[in-house]
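A.B. asks: okay, predicted coordinates and the sequence, questions at the end:
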Amino acid sequence: MDKNANIFVAGHRGMVGSALVRRLRADGYTNIITRTRAELDLLDQAAVRSFFASERVDIVLLASAKVGGILANATQPADFIHQNLAIEVNVIHAAYEAGVARLVFFGSSCIYPRACTQPIEESYLLTSALEATNEPYAIAKIAGVKLCEAYNRQYGTRFVALMPTNLYGPNDNYDLGSSHVLPALIRKAHEAKVRGESSLVVWGTGTPRREFLHVDDLAAATVFVLENEVADGLLNVGVGEDLSIREVAERVAVAIGFDGQIVFDTTKPDGTPRKLLDVSRLARMGWRASIGLREGLEATYRDFMVRYGSDTHSEAAV
C-alpha cells in the first residue's frame, strides 16, 4: 500500500476509528482524511456524495456506526437498523461512484447465528437464526458485508469486510446505558472500589463465554490486510480464545483492584451463549493478535483513569 495514499477514516472519533488513525500514523501514513459528524453527516446521502466528489480518496476505512450493548439494542432497534444501513449504503455507493477501489468495512461477530458451531467460521453466516437481542444491528451489518460482496462482483471493486470479536481499549464507551460488557464492567468495578462497596453486580448468569480483542490489534489487522493486498472477502478478527463472563469480571476486578464479591443478577439477559471466532483465515495469511487480556485491561483502565479518574461519581464515566 502506498504510504502517500489518501485514506478516509470514517468515524475517527470512535474507539475503532481513533485506533486506526493511531496505527496509520505510527506506520508512516500521513494523508489521513477525517471529518466530524458536524462536518459530514454520513446519514445524509447528498452530503456524502458531495464529499467524495470533492475529495480525492484512495482508501476508505468505514468505522462509523451506531453501536451499543444489550440494553441499547433492546430499546433502540429502529435506530440501530436505520442508521447503520444508511451509513453503509451512502458511503459504499459514493465510494464506488468516486472510483475508490479499496474499502474496509467493519462489522461485528454478532452477524453470526445464535446457535453456531464453535468456533465460528466465516461460512456460517446466514445458516440459522440470529440472537434476538441485537437482531436489527446484526441485519444491518450483514447488509454491509453483502454490499461489499455485490460491488466487488459487479464492479470489480476491492472491498473487504472485517468481523472483529468483542472490542475494548482506549476511547471506549463507558455509558452504562449503551456500553458493551467489558467497559461496563470496568466502570462498575471502579465505582464500587471508590465507594468502598462490598459487591459488584453483573448482568446475567455469568456463564456465557466471550472473546475479547484489543482495538489496537484490530487496527494492526486492518493495516496488514491493506498492505498484503487482500482484495475481497469476509475475515474474522479475534484472538481465538474465550472466557466466561464470570472469569472476565474476575479479571477486571483484579486489574482495577476491587476485592469485593461478584454477584450475578440472573433477572437480566445473557445474550448469545458463546461467540468464539475461528480466526484461521487471517492466521494462514500471517497475522495474529498480540495484546493479551491482562496487558490490555491494565492499559484500558489507565486510559479510563486519565479520562474519568478526577471525578469518581457515577455521572463522570459516560
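C.D. replies: Structure's in. What do you need?
A.B. asks: rest of the way, CA atoms for contacts and neighbours
C.D. replies: Fine.
A.B. asks: which residues sit in contact with the closest residue to residue 124 other than its chain neighbours?
C.D. replies: Nearest residue to residue 124, sequence neighbours excluded (CA to CA, 6 or more residues apart in numbering): residue 112, at 6.7 Å. Residue 112 sits next to 120, 124-126, 130 when contact means CA atoms under 8 Å, 6 or more residues apart in numbering.
A.B. asks: switch these over to TSV; also include secondary structure.
C.D. replies: Converted to TSV, these look like this (DSSP: H, G, I helix; E, B strand; the rest coil):
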residue	secondary structure
120	strand
124	helix
125	coil
126	coil
130	coil
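A.B. asks: also this one, for the comparison:
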Amino acid sequence: MPSTVFDLAGKKVWVAGHRGMVGGAIVRRLASEGCEVLVSSRKDVDLRRQEEVEAWLEKNRPDAIFVAAAKVGGIFANNSYPAEFLYDNLILEANIVHAAHKVGVKKLLFLGSSCIYPKFADQPIVEEALLTGALEPTNEWYAIAKIAGIKLCQAYRKQYGCDFISAMPTNLYGPGDNFDLNSSHVVPALLRKAHDAKEAGASSITVWGTGTPRREFLHVDDCADACVHLMKVYSDDVHVNVGSGTDITILELTGLICEVVGFSGDIVHDLSKPDGTPRKLMSADRLRALGWAPSISLRDGLADAYKAFLGGNYAERVQGNAA
C-alpha cells in the first residue's frame, strides 16, 4: 500500500458538483476522513462565470478540491446538445483549475470519463492510449472537454508545480443517477425501462442496437472511494483509470437488470439506434498498483441503484447537468 502523501484530516475540502451522482458519493465518502467538506449551489457560485469562481475560492480557501461538476448525459443528450456539452464543461473546469492555482489550493483531483479514449483503442485501454486515435463520434464533444481538463491539470503542474491530478472513471451508476430516458446513461435507462415495463405488465422492453457491445461498470460509491484514495496517495501528471477491470455485453446487462427488477418479458432490439463503441474496458493495473480495488459486485450494485430509484433518490435531467 503506497504511503499517504496528502492527509485529508483537518483539511477544508470543496466538492464541486456535490448535487450530482459522483459529487454526492464523494461527500458521503469524505464523512469518515475527518475533514471539513465545503459545497456550493448555483446560487452561491455559477461555475461558468470566472469572476464568481475566483471570488468564492478566495472567500472559502479550501485546501483540496474534487472537480466532480460537469454537464453529463448519454448518447442522445450528447448528440442533441453538442455546444452545451463542449462549452459548459470546458469553461467550468478551466475556471476551477485556474482559480485553484491563484488562491494556492494544495491538491486538486479532476474527474473525467472513459470516453476520452479512441473508439478503437486496444483493450483493455491503458492510460497511454489517450490521443492515439479518433474518438467515438456520439460523445466527442464531452470527450474533448474532458481531455482538455486533463491537459489543463498537467499544464498547471508543469508550469506552476500545482499538485493537480486526474482520474478517469468508467461507466458509473448508483444512487442519485439520472433516470430521464432521453439523457440518461445505459444502466439507469435500462432500469427505468424494465421497471416501467413491469409496472405496465408489458410483454417486452426495447434496447438500442444489437446488444453486443461490451461495457465496464462501477458503482458510484466505489468510484468515490477510489477518488479519495487517489487524493491521498497519488501525485503525478498521468491520469489514472478508475474502473472494475471487467466488462459485460449490453444484452447480458439487460438480462441482469431484468432479474434485479423482476421483469420477465422479452428483450427487443431497435437496430435503427447506434451501438456506439464496440468494446470499452479500461486497464485497472495502475490503480491496483496504488492499492485500490472495488468492493461492490455488479449485481449488488444494480440492486442498490434500483432500491435508490424506488426510494426517489434519483434525478431526471433532460439536458444533463452542470452542477
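C.D. replies: Structure received. Since this is a predicted model, take the numbers as computed values, not measurements.
A.B. asks: can you convert the contacts of residue 112 of the first structure into a markdown table and add a column each for neighbour count?
C.D. replies: Converted to a markdown table, the contacts of residue 112 of the first structure look like this (neighbours: other CA atoms under 10 Å):
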| residue | neighbour count |
| --- | --- |
| 120 | 21 |
| 124 | 13 |
| 125 | 17 |
| 126 | 13 |
| 130 | 21 |
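A.B. asks: ok, the residues you listed vs residue 75 of the first structure, which is closest?
C.D. replies: residue 130 (17.5 Å; CA to CA).
A.B. asks: what residue in the second structure is paired with the residue nearest to residue 124 of the first structure?
C.D. replies: Taking TM-score structural alignment as the criterion, the aligned counterpart of residue 112 of the first structure in the second structure is residue 117.
A.B. asks: with residue 179 of the first structure instead?
C.D. replies: Counting by TM-score structural alignment, residue 179 of the first structure corresponds to residue 184 in the second structure.
A.B. asks: can you give me the helices in the second structure?
C.D. replies: 21-30, 50-60, 75-80, 82-103, 140-160, 186-200, 220-233, 250-261, 285-289, 298-310 (DSSP state H).
A.B. asks: can you count the residues close to residue 252 of the first structure?
C.D. replies: Residues lying near residue 252 of the first structure (other CA atoms under 10 Å) number 25.
A.B. asks: same deal with residue 268 of the first structure?
C.D. replies: When neighbours are counted by other CA under 10 Å, residue 268 of the first structure registers 13.
A.B. asks: kindly report the same for the one 10 residues further on.
C.D. replies: Under the neighbour criterion other CA under 10 Å, residue 278 of the first structure is assigned a count of 20.
A.B. asks: give the contact list for it.
C.D. replies: Applying CA under 8 Å, 6+ apart to residue 278 of the first structure gives the contacts 118-122, 236, 238, 240.
A.B. asks: which of these are buried? Put it as a ChimeraX command.
C.D. replies: In ChimeraX, a selection of the buried entries from the contacts of residue 278 of the first structure looks like this (16 or more other CA atoms under 10 Å):
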select :120,121,122,236,238,240
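A.B. asks: mind putting the contacts of residue 278 of the first structure into TSV with distance to residue 170 of the first structure?
C.D. replies: What follows is the contacts of residue 278 of the first structure, written out as TSV (distance: CA to CA, whole Å):
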residue	distance to residue 170 of the first structure
118	29
119	27
120	27
121	28
122	28
236	21
238	17
240	22
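A.B. asks: what does residue 46 of the first structure correspond to in the second structure?
C.D. replies: Aligned by TM-score structural alignment, residue 46 of the first structure pairs with residue 51 of the second structure.
A.B. asks: quick check: the gap between that match and residue 166 of the second structure.
C.D. replies: Residue 51 of the second structure is 24 Å from residue 166 of the second structure, where distance means CA to CA, to the nearest Å.
A.B. asks: in terms of neighbours, single out the busier of those two.
C.D. replies: Ranked by neighbour count (other CA under 10 Å), residue 51 of the second structure and residue 166 place residue 166 first, with 30 against 13.
A.B. asks: touching, the more buried one and residue 242? I think so.
C.D. replies: No. Between residue 166 of the second structure and residue 242 there is no contact under CA atoms under 8 Å: 10.2 Å.
A.B. asks: between those two, which contacts overlap?
C.D. replies: Counting by CA under 8 Å, 6+ apart, no residue touches both residue 166 of the second structure and residue 242.
A.B. asks: the first structure: which residue goes with residue 134 of the second structure?
C.D. replies: That one, residue 134 of the second structure, aligns with residue 129 by TM-score structural alignment.
A.B. asks: who's in contact with its match?
C.D. replies: Counting by CA under 8 Å, 6+ apart, residue 129 of the first structure has contacts 113-115.
A.B. asks: before we move on, the earlier item: quick one, which of the helices of the second structure is nearest to residue 37 of the second structure?
C.D. replies: Closest to residue 37 of the second structure of the helices of the second structure is helix 21-30 (CA to CA; 7.1 Å).
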